[in-house]
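Student: Here is a sequence with its predicted model. Questions after.
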Amino acid sequence: MRVFFAAPAAMWDRWAPALRAACPEMELCRDGDPASFDAVIYAPGYPAAGREMDFSPFTRARLVQSLWAGVERIVGNPTLTQPLCRMVDPGLAQGMAEWCLGWTMRFHLGMDRYPQDGIWRNSVVPPLACARKVTILGMGELGRAVAAMLRGVGFDVTGWSASGKPVPGVRVLGAAALPEALARAEVLISLLPDTPQTRGLLDARRLALLPRGAVLLNPGRGTVLDDDALLAELNSNRLGHAVLDVFRIEPLPPAHPFWRHQRVTVTPHIAAETRPASAAPVAAENLRRAMDGRPLLHLVDPARGY
């Protein structure tokens, strides 16, 4: 099979060896007649920043396999008529779960409560994890991975999704129960995708439903959060802290108030990374399925946006 690698040039050296090792029957190319390719492997930033790829010449392609978990930068492309599959990388899910566990533990244990200044502070003892309520917004692959890791430590985890689709071992609330999901969240983790339905979901009204002193972790999508509303909640001392890994504009501009706020921690979109070694076999499996006419894995529904 012939596969076109539609990704920024800087990705070639890392991805090409892993993809070829996972799918040796594939001829992976960076140029050639678009009509000669059986599939496209895609990552945002191709053909250049700010430009959309034209998929219409790829008349033979049976699959467009994204290397990113999020597909908001491609799903609305009007030239995309081929089946689109998002990347569900077990390495990315593991990395996301570890990031969420680490930051949850930091605030659960009050690790910032003990400056090394010679003062003996033993008046506050943290509860056990089973007494700490965590809510996860978004119960897709990443949400389920995070829930499993936090539950493994003992946290009281509730999930929320628009569908309310059951997840074994986790209480999952549906769309109408969002106020309940927020009101219980001592730690709120947002793993929601970027869709018309989720943009601005965490606005002033909904942030006000969080318990006093709650902590917000957002490694999902920056568009879910109303930045001004979050700053207002932090400034009023209602919210305890926010750890933000994703933003409406990236890189986050140096003058943005998040950088200077004492109750905000900025991490530079590193909560989870698609790793070629673990992601290439996923792409290879979908390429084989496309060639054989079998159902594709992680097929995107354009109407839903993910």
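Tutor: Received, thanks. Numbering: from 1, shown residues only.

Student: CA only for contacts and neighbour counts going forward, please
Tutor: Fine.

Student: didn't residue 202 look like it was pressed against residue 222?
Tutor: No - using Cα atoms under 8 Å, residue 202 makes no contact with residue 222, being 10.3 Å away.

Student: Out of those two, name the residue with the larger neighbour count.
Tutor: residue 222 (22 against 19; other Cα atoms under 10 Å).

Student: ok, that one touching residue 248?
Tutor: Yes - Residue 222 lies in contact with residue 248 (Cα under 8 Å); the separation is 4.9 Å.

Student: how about the helices of the chain, start to end?
Tutor: Using DSSP state H, the helices of the chain run over 12-22, 90-108, 141-153, 178-183, 204-207, 227-235, 276-292.

Student: For the longest one, buried residues please.
Tutor: Within helix 90-108, the residues scored as buried using 16 or more other Cα atoms under 10 Å are 90-101, 104-105, 107-108.

Student: closest to residue 153 among the residues you listed?
Tutor: Of all the buried residues of helix 90-108, residue 153 sits closest to residue 101, with 8.9 Å by Cα to Cα.

Student: what about the residue lying closest to that closest one once chain neighbours are set aside, neighbour count?
Tutor: Setting aside the residues directly before and after it, residue 101 is nearest to residue 150 in space (Cα to Cα, 6 or more residues apart in numbering), at 6.3 Å. Burial of residue 150, expressed as a neighbour count using other Cα under 10 Å, amounts to 22.

Student: doesn't residue 266 make contact with residue 259?
Tutor: Yes - counting by Cα under 8 Å, residue 259 touches residue 266, with 6.7 Å between them.

Student: Can you list the residue ranges for strands in the stretch 201-306 of the chain?
Tutor: 215-218, 241-244, 264-266 (DSSP state E, counting those that start in this stretch).

Student: Point out the most buried one among those strands.
Tutor: Mean neighbour count (mean count of other Cα atoms under 10 Å) peaks for strand 215-218 among the strands of the stretch 201-306 of the chain, with a mean of 24.

Student: Run through who's touching it.
Tutor: Residues from elsewhere that reach strand 215-218 (Cα atoms under 8 Å, 6 or more residues apart in numbering): 100, 103, 107, 186-191, 239-246.

Student: and what of stretch 182-197?
Tutor: Residues outside stretch 182-197 that contact it (Cα under 8 Å, 6+ apart) are 70, 72, 100, 104, 132-139, 142-143, 198, 206-207, 209-211, 213-221, 223-224, 304-306.

Student: residue contacts, residue 35?
Tutor: By Cα under 8 Å, 6+ apart, the neighbours of residue 35 are 57-61.

Student: Now it: closest residue in space, sequence neighbours ignored.
Tutor: Per Cα to Cα, 6+ apart, closest to residue 35 is residue 58, 4.9 Å.

Student: let's bring in a second model and compare:
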Amino acid sequence: MTANILFAATANRWAEYETPLSEALREAGVAFDLRTDFPPDEVDYIVYAPNSEVQDFKPYTRLKAVLNLWAGVEDVVFNPTLSVPLARMVDHGLTQGMVEWVTGHVLRHHLGMDAHILGQDGQWRTEVPPLAQDRRVTILGLGELGRACADSLARLGFPVSGWSRSAKSLPDVTTYHGDDGLAEALSRADILVLLLPDTPDTTDLVNADRLAQMPEGAVLINPGRGTLIDDTALIEALDSGRLGHATLDVFRTEPLLPVHPFWAHPKVTVTPHIASATRADSASRVIAENVRRGEAGEPLLHLVNRDLGY
């Protein structure tokens, strides 16, 4: 039986995915018809980007699952017309990209690289950074990306703490959970990395009170979601010296508006949402495996908990 697969994303994504996704489906042994324009009542699976034109799922009466192209599902998970399983993207390329970006920026701040890269002014700066074992890193969010980053940093010798809503256990990582554990995790954050999803519970999680719980002069790194931080509180903490620097890859409005104060702030580094991205080759294999599973009656991978929002 042929699986009818609708690719619902922007035109540039179709050009990027058509060939590798078709090849991955064939390698997975799936009989398929992959298009961008099926009649809704003939669609079995939707390969989905939340910014596509498909926003009402009711006409897709034989739909078996929606397979998200992105790791984040906040723009689709609460859609009231979506009643079938939703799978988020968990992809080796996406995970490895995040590990490399986070590790690079943690090392940048740990080693004080900016003073040498940006400070070419004739001054012979002899300050020696501490070893990794003396710089504490805390990661908020211990999902797939958070766990991978925590493992990478722990293997470099950093004392790594991690926080999540529910209890989790990781080798070589001190873990905390719940409201009581958050304050303790923040108190250990010489460098804080945010890798939480965007949910109603995480909006403005890092506010003035939480920033005050961090060590003075700490660094904040956010490749997670722009909504995690109260922007006004962050700028105030930087201006007061409570925080030493913020490196931000995600923002409430993207692209970040040219007039936003982050651009000109001397203690803020802006990167344009490049910490990690879905790679078509590896992501196509994840999608193909889920279609194969769906057709074989096996459990789908990376299903979203609709109540939690991730």
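Tutor: That came in fine, so what should we check first? Just so it is clear, the model here is predicted, and its values are computed rather than measured.

Student: Quantify their similarity with the TM-score.
Tutor: The TM-score (TM-score structural alignment, normalised by the length of the first structure) is 0.96; 301 aligned residues with a Cα RMSD of 1.0 Å.

Student: before we move on, back to that, residues bridging contact with residue 202 and residue 222 of the first structure, i.e. touching both?
Tutor: Counting by Cα under 8 Å, 6+ apart, nothing touches both residue 202 of the first structure and residue 222.

Student: quick one on the thing from earlier: quick one: closest of the helices of the first structure to residue 81 of the first structure.
Tutor: Taking these one by one with Cα to Cα, helix 276-292 is closest: 14.7 Å.

Student: For the closest one, name the packing helices and strands.
Tutor: The contact analysis (3 or more Cα pairs under 8 Å, 6 or more residues apart in numbering; DSSP states H and E) places helix 276-292 of the first structure against helix 12-22, helix 90-108.

Student: can you rerun that using 6 Å?
Tutor: helix 12-22 (3 or more Cα pairs under 6 Å, 6 or more residues apart in numbering; DSSP states H and E).

Student: any shared contact partners between residue 222 and residue 248 of the first structure?
Tutor: With contacts taken as Cα atoms under 6 Å, 6 or more residues apart in numbering, residue 222 of the first structure and residue 248 have no neighbour in common.

Student: Enumerate the positions of stretch 260-274 of the second structure that are buried.
Tutor: Buried residues in stretch 260-274 of the second structure, counted by 16+ other Cα under 10 Å: 262, 267-268, 270, 273.

Student: got CSV for these, with distance to residue 233 of the second structure too?
Tutor: Below are these laid out as CSV (distance: Cα to Cα, whole Å):
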residue, distance to residue 233 of the second structure
262, 12
267, 14
268, 13
270, 17
273, 21
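
Student: Pick the one among those closest to residue 281 of the second structure.
Tutor: Nearest to residue 281 of the second structure, judged by Cα to Cα, of these is residue 273 at 20.2 Å.

Student: and that closest one, what pairs with it in the first structure?
Tutor: By TM-score structural alignment, residue 273 of the second structure lines up with residue 269 in the first structure.

Student: residues contacting its match?
Tutor: Residue 269 of the first structure touches 245-246, counting by Cα under 6 Å, 6+ apart.

Student: what about the counterpart of residue 254 of the second structure in the first structure, distance to residue 203 of the first structure?
Tutor: Aligned by TM-score structural alignment, residue 254 of the second structure pairs with residue 250 of the first structure. Per Cα to Cα, to the nearest Å, residue 250 of the first structure is found 20 Å from residue 203 of the first structure.

Student: And for residue 102 of the first structure?
Tutor: 26 Å.

Student: State the distance from the residue located most distally from the centre of the first structure to residue 64 of the first structure.
Tutor: What lies farthest from the middle of the first structure is residue 118; by Cα atoms, centre = their mean that is 40.7 Å. Counting by Cα to Cα, the gap from residue 118 of the first structure to residue 64 of the first structure is 59 Å.

Student: and what of residue 10 of the first structure?
Tutor: Counting by Cα to Cα, the gap from residue 10 of the first structure to residue 64 of the first structure is 20 Å.

Student: same question, residue 85 of the first structure
Tutor: Noted for residue 85 of the first structure: a distance of 6 Å to residue 64 of the first structure, by Cα to Cα.

Student: Show me what residue 80 of the second structure aligns to in the first structure.
Tutor: Per TM-score structural alignment, residue 80 of the second structure is aligned with residue 78.

Student: Could you tell me which residues make contact with its match?
Tutor: Contacts of residue 78 of the first structure by Cα under 6 Å, 6+ apart: none found.

Student: so where in the second structure does stretch 182-193 of the first structure end up aligned?
Tutor: With TM-score structural alignment as the criterion, stretch 182-193 of the first structure aligns to 186-197.

Student: Just give me how far stretch 148-164 of the first structure sits from the chain centre.
Tutor: With Cα atoms, centre = their mean, to the nearest Å as the basis, stretch 148-164 of the first structure stands 16 Å off its chain's centre.

Student: And for it, what's in contact with it?
Tutor: So stretch 148-164 of the first structure is in contact with 129-130, 132-139, 171-175, going by Cα under 6 Å, 6+ apart.

Student: Quick one, which of the residues you listed are buried?
Tutor: Neighbour counting with 16+ other Cα under 10 Å marks 129, 132-139, 172-174 as buried within the contacts of stretch 148-164 of the first structure.

Student: ok, those vs residue 20 of the first structure, which is closest?
Tutor: residue 139 (32.1 Å).

Student: what's around residue 13 of the second structure, how many residues?
Tutor: Should you count by other Cα under 10 Å, residue 13 of the second structure turns out to have 14 residues around it.

Student: how close does residue 154 of the first structure get to residue 101 of the first structure?
Tutor: Residue 154 of the first structure is 11 Å from residue 101 of the first structure, by Cα to Cα.

Student: got it, and residue 173 of the first structure?
Tutor: For residue 173 of the first structure relative to residue 101 of the first structure (Cα to Cα), the value is 21 Å.
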